[in-house]
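> sequence and predicted structure below; questions after.
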Amino acid sequence: MGGAEARVRAFRLGLRAETRAVWLLRLKGWSILARRFADGPGEVDVIAARGRTLAFVEVKARGDFASAAEAVTLRQQARIGRAAEAFLARRPAYAGYVVTFDVVLVAPGRLPRHIRNAFGL
């Protein structure tokens, strides 16, 4: 498999994982505000709200939950933090919300796992 083909396959896997994560969040009562939000150096997979909580959610798909959890690096956490700052700067209506940084882990044959407050910035 060539490099371009592998990237396309990984991109499609990521989209399917994000879709599964979004459905899980919706079933748990979250409203999805954005998917694949990017602003300058910041990027986050999903932004969701429930009540007065605003969650910036990273989605990780791997062969098992442990590998998926390990894939959320400090560099990615910083990127998500920058996306959160940009999102909040442009949307003052969310200024009073409690902000969390969550992760949804996706593994084959398993329901996705939502981890609240997975990391703090």
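Thanks, I have the structure now.
> for the rest of this, base every contact and every neighbour count on C-alpha atoms.
Will do.
> excluding chain neighbours, what is closest to Y94?
L88 (6.5 Å; CA to CA, 6 or more residues apart in numbering).
> which one is V103 nearest to, not counting chain neighbours?
Per CA to CA, 6+ apart, closest to V103 is E58, 4.8 Å.
> the helices in the chain, which residues?
Here the chain has its helices, by DSSP state H, at 3-27, 65-70, 74-90.
> how far off centre is the longest one?
Yep, that's helix 3-27 we're talking about. Taking CA atoms, centre = their mean, to the nearest Å, one finds helix 3-27 lying 11 Å from the centre of the chain it belongs to.
> in addition, the following structure is provided for comparison:
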Amino acid sequence: MIVVRNFRYKGGEIDIIAKKGSKLSFVEVKGRKVLSFGSAKEAVNYKKQERIKEGAKLFILKNNLDENSFDISFDVISIENNSIEWVENAFT
């Protein structure tokens, strides 16, 4: 179930926050029409990953959630050449 779309915070945005059972997923969606600058998955570099993790912490604090009661997942959905790939636990 999608909990929030486009969660904005100082320093960035998380595209989708979803919950299924005890799993709380923070999802980055990237698309590429041209791969000359790398794949969509490659666009989620270390710096972007750190921003997403910071945003996840802020979301958890803002919503008074106990992070220990969830299995946290950082996922990437890449859209390239009319195909969609969902990479669960893309980074930690």
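Yep, it's here. Since the structure is predicted, the reported quantities are computational estimates derived from the model, not experimental observations.
> would you pull the TM-score for this pair?
The TM-score (TM-score structural alignment, normalised by the length of the second structure) is 0.85; 89 aligned residues with a CA RMSD of 1.8 Å.
> quick one: residues contacting the aligned partner of the residue nearest to V103 of the first structure in the second structure.
Alignment note (TM-score structural alignment): E58 of the first structure maps to E28 of the second structure. If you count contacts by CA atoms under 8 Å, 6 or more residues apart in numbering, E28 of the second structure has them with 14-16, 44, 74-77.
> now E28 of the second structure: how far from S69 of the second structure?
Relative to S69 of the second structure, E28 of the second structure is positioned 22 Å away (CA to CA, to the nearest Å).
> give the aligned range of stretch 44-59 of the second structure in the first structure.
Counting by TM-score structural alignment, stretch 44-59 of the second structure falls onto residues 72-87 of the first structure.
> list the buried residues for that stretch?
Neighbour-count burial for stretch 72-87 of the first structure flags 72, 77-84, 86-87 (criterion: 16 or more other CA atoms under 10 Å).
> what is the nearest of these to V22 of the first structure?
Ranked by distance to V22 of the first structure (CA to CA), these are led by I80 at 17.1 Å.
> for the contacts of E28 of the second structure, give me JSON lines that also has distance to L35 of the second structure.
Listed next are the contacts of E28 of the second structure as JSON lines, based on distance: CA to CA, whole Å:
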{"residue": "I14", "distance to L35 of the second structure": "23"}
{"residue": "D15", "distance to L35 of the second structure": "21"}
{"residue": "I16", "distance to L35 of the second structure": "24"}
{"residue": "V44", "distance to L35 of the second structure": "14"}
{"residue": "F74", "distance to L35 of the second structure": "23"}
{"residue": "D75", "distance to L35 of the second structure": "21"}
{"residue": "V76", "distance to L35 of the second structure": "17"}
{"residue": "I77", "distance to L35 of the second structure": "16"}
